[in-house]
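[1] Sharing a model prediction with you, sequence too.
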Amino acid sequence: MTTPPTRTGRGRPPRLDPVRTIETALALLDEGGLDALTMRRLADAMGVQAGALYRYFATKEDLLTAMAERILAQVSAPTAEEGGSADWSARLSALARSLRLALLAHRDGARVFAGTHSTGPNTLNLADSGIGILRGAGFDDADAARALLAVVHYTVGHTLEEQAALSPAGEAPAAPEVLREAVTAAGTYPHLTATLPILTSQDHADRFEFGLGLLTRGLLTRA
């Protein structure tokens, strides 16, 4: 947990700034998850009154949007050389992988990002890079935009499920063992039984790559 800052001369609270506020909020997110992150708890961690936070963030949604923008600072858009290939699909896949890793870097990172509408430079760079890759591959403007949305939505949705499965014990929904026991006990679901090793696998990276491959191969038909 972030250590509350010390007070300055004459007992005055330290000067707030949005950067330190976001960093503290992310530290609290990693410590307790999104459900435990409140404006009051954030204010306590910073050693200020809760009302002081509203100077920069009028609502918690505004705070989450700023946090999402900060999370995306870790996303990198590889060039053809950095991606190891001039193939546009390899570069688009690398961008999706980078987004997934950025979201995974913080507890509930995908939940923070989902539904926000940041127009900060990190978010805009991600979108512009992805659309640039697709336009450079020959997609028209409409298809480039739709294709990027499909890849981003897939990545965020997959990571939401991944982070839910990785939640601390007692917080996660049904564990793989619960599914395995239900299917085995019923004995009437032959197709589920045959695929249980995959359905209960915790190799999230493998699942992600499979779906990403389907997406990019599908997009190849429109390139």
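    Here it is on my side, so go on.
[2] okay, CA-based contacts and neighbour counts for the rest of this
    Noted.
[3] Distance from the chain centre to the helix with the most length in the chain, please.
    In the chain, taking DSSP state H as the definition, the longest helix is helix 141-165. Remark: helix 141-165 is offset 10 Å from the chain centroid, using CA atoms, centre = their mean, to the nearest Å.
[4] For that helix, which helices and strands make contact with it?
    When contacts are defined as 3 or more CA pairs under 8 Å, 6 or more residues apart in numbering; DSSP states H and E, helix 141-165 sits against helix 88-104, helix 109-113, helix 121-136, helix 204-220.
[5] Ok, which of the ones you listed comes nearest Val156?
    helix 109-113 (5.9 Å; CA to CA).
[6] thinking again about what came up before, now for the helices and strands packed on helix 141-165, which one comes closest to Thr59?
    helix 109-113 (14.1 Å).
[7] so Met67 makes contact with Leu28?
    No. Met67 is beyond contact range of Leu28, at 11.5 Å (criterion: CA atoms under 8 Å).
[8] on that earlier part again, buried residues in the longest helix of the chain?
    Judged by neighbour count (16 or more other CA atoms under 10 Å), helix 141-165 contains these buried residues: 143-145, 147-148, 151-152, 154-156, 158-160, 162-165.
[9] now what about it, what contacts it?
    Helix 141-165 is contacted by residues 96, 99-100, 103-104, 107-108, 110-111, 113-114, 127, 130-131, 134-135, 172-173, 175, 204, 208, 212, 215, 219 when judged by CA atoms under 8 Å, 6 or more residues apart in numbering.
[10] quick one: it to helix 88-104, angle?
    40 degrees (axes from the mean of the first three to the mean of the last three CA atoms, to 10 degrees).
[11] Just after helix 141-165, pick out the following helix or strand.
    helix 176-186 (DSSP states H and E).
[12] Give me the contacts around the helix or strand where Ala194 lies.
    Ala194 belongs to helix 190-199 when elements are defined using DSSP H and E. Outside helix 190-199, the residues within contact range by CA under 8 Å, 6+ apart are 176, 180, 183-184.
[13] Alongside the first one, take a look at this:
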Amino acid sequence: MRLLDEGGLRALTLRSVAQQVGVAPASLYSRVESVDDLFDLALDTALADDPVMSESIRNADLPALMHAFFAHLTTHRWAGQVIGMRAPRGPAYLALSERMCVLLEQTGTPDPLGTAYRLSNLVIGASLTAPMASDEKRVAIDPDQAPTYARLHATHHISPRGILSDGITALLS
């Protein structure tokens, strides 16, 4: 995970992992088939090792669980990218998915799985775009090209967490 947290997706290679653990790259092939296996392992390990996520999966209501997931993904910025490439199926992600579906069924949501997907997509997208929020306000919008957007943009307070909260509320209403 450290390689990913420090260097992003490109930093995780069989060679870099072998170097970190002090073995020859070829010896890793007896344990993993490809770098994709390393991504899967890192993704699930990061979630399982996050104490806030573990507690949230056990006890939080759905909005709090989604906010904890957002915080997790913004801490491990590579994780949202990996989820975009590969459906997570490790034990920690299955526990998260199960908890979301259980909570949605308990509230009588007509389509718990579809709503879980929508919530996950919202959180993943929000976490991927959160780092650029400070740039969003600084970049001017040409009012001749997009007058309504420019006017609204000039007065809007951009808060990734606030936008996420509003989205969660809308999806759950």
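    It's in. What you see is a predicted model; the values in this text were computed from it and never measured.
[14] for the helices and strands packed on helix 141-165 of structure 1, which one sits closest to Lys60 of structure 1?
    Closest among these, once you apply CA to CA, is helix 109-113, at 10.9 Å.
[15] how near is the equivalent of Arg77 of structure 2 over in structure 1 to Arg91 of structure 1?
    Under the alignment by TM-score structural alignment, Arg77 of structure 2 pairs with Arg107 in structure 1. Between Arg107 of structure 1 and Arg91 of structure 1 the distance is 26 Å, computed by CA to CA, to the nearest Å.
[16] quick one on the thing from earlier: give me the buried entries from the contacts of helix 190-199 of structure 1.
    Buried among the contacts of helix 190-199 of structure 1 (16+ other CA under 10 Å): 180, 183.
[17] got the contacts of helix 190-199 of structure 1 as CSV, with distance to Gln74 of structure 1 columns?
    As requested, those are exported to CSV (distance: CA to CA, whole Å):
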residue, distance to Gln74 of structure 1
Pro176, 31
Arg180, 37
Val183, 40
Thr184, 42
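[18] tell me which of the contacts of helix 190-199 of structure 1 is nearest to Ser76 of structure 1?
    Pro176 (32.9 Å).
[19] ok, now how distant is the residue at the greatest distance from the centre of structure 2 from Ala150 of structure 2?
    The centre of structure 2 is farthest from one residue, Asp144, which by CA atoms, centre = their mean lies 35.8 Å away. Distance, Asp144 of structure 2 to Ala150 of structure 2, by CA to CA: 9 Å.
[20] same thing with Leu171 of structure 2?
    From Leu171 of structure 2 across to Ala150 of structure 2, the span is 27 Å (CA to CA).
[21] now do Gly84 of structure 2
    As defined by CA to CA, Gly84 of structure 2 lies at a distance of 31 Å from Ala150 of structure 2.
[22] what about the nearest residue to Ser76 of structure 1 once chain neighbours are set aside, how many neighbours?
    Once flanking residues are discounted, Ser76 of structure 1 sits nearest to Ser98: 6.2 Å by CA to CA, 6 or more residues apart in numbering. Ser98 of structure 1 is flanked by 19 other residues according to other CA atoms under 10 Å.
[23] residues contacting the corresponding residue of structure 2 for Ser98 of structure 1?
    When structure 2 is aligned by TM-score structural alignment, Ser98 of structure 1 is paired with Ala68. Applying CA under 8 Å, 6+ apart, we find Ala68 of structure 2 in contact with 52-53, 56.
[24] What does Ala50 of structure 1 correspond to in structure 2?
    Match for Ala50 of structure 1 (TM-score structural alignment): Pro25.
[25] Oops, could you answer that again for Val151 of structure 1 instead?
    Using TM-score structural alignment, Val151 of structure 1 lines up with Leu119 in structure 2.
[26] That match and Asp166 of structure 2, how far apart?
    Going from Leu119 of structure 2 to Asp166 of structure 2 by CA to CA gives 12 Å.
[27] likewise Leu41 of structure 2?
    32 Å.
[28] Looking only at neighbour counts, state which of the two leads.
    Applying other CA under 10 Å to Leu41 of structure 2 and Asp166 shows that Leu41 carries more neighbours, namely 16 against 12.
[29] For that one, which non-adjacent residue is closest in space?
    Nearest non-adjacent residue to Leu41 of structure 2, counting by CA to CA, 6+ apart: Gly90, 7.6 Å away.
[30] ok so, going back, is it correct that the match of Arg77 of structure 2 is in contact with Leu29?
    Yes. The pair formed by Arg107 of structure 1 and Leu29 meets the contact definition of CA under 8 Å, at 6.3 Å.
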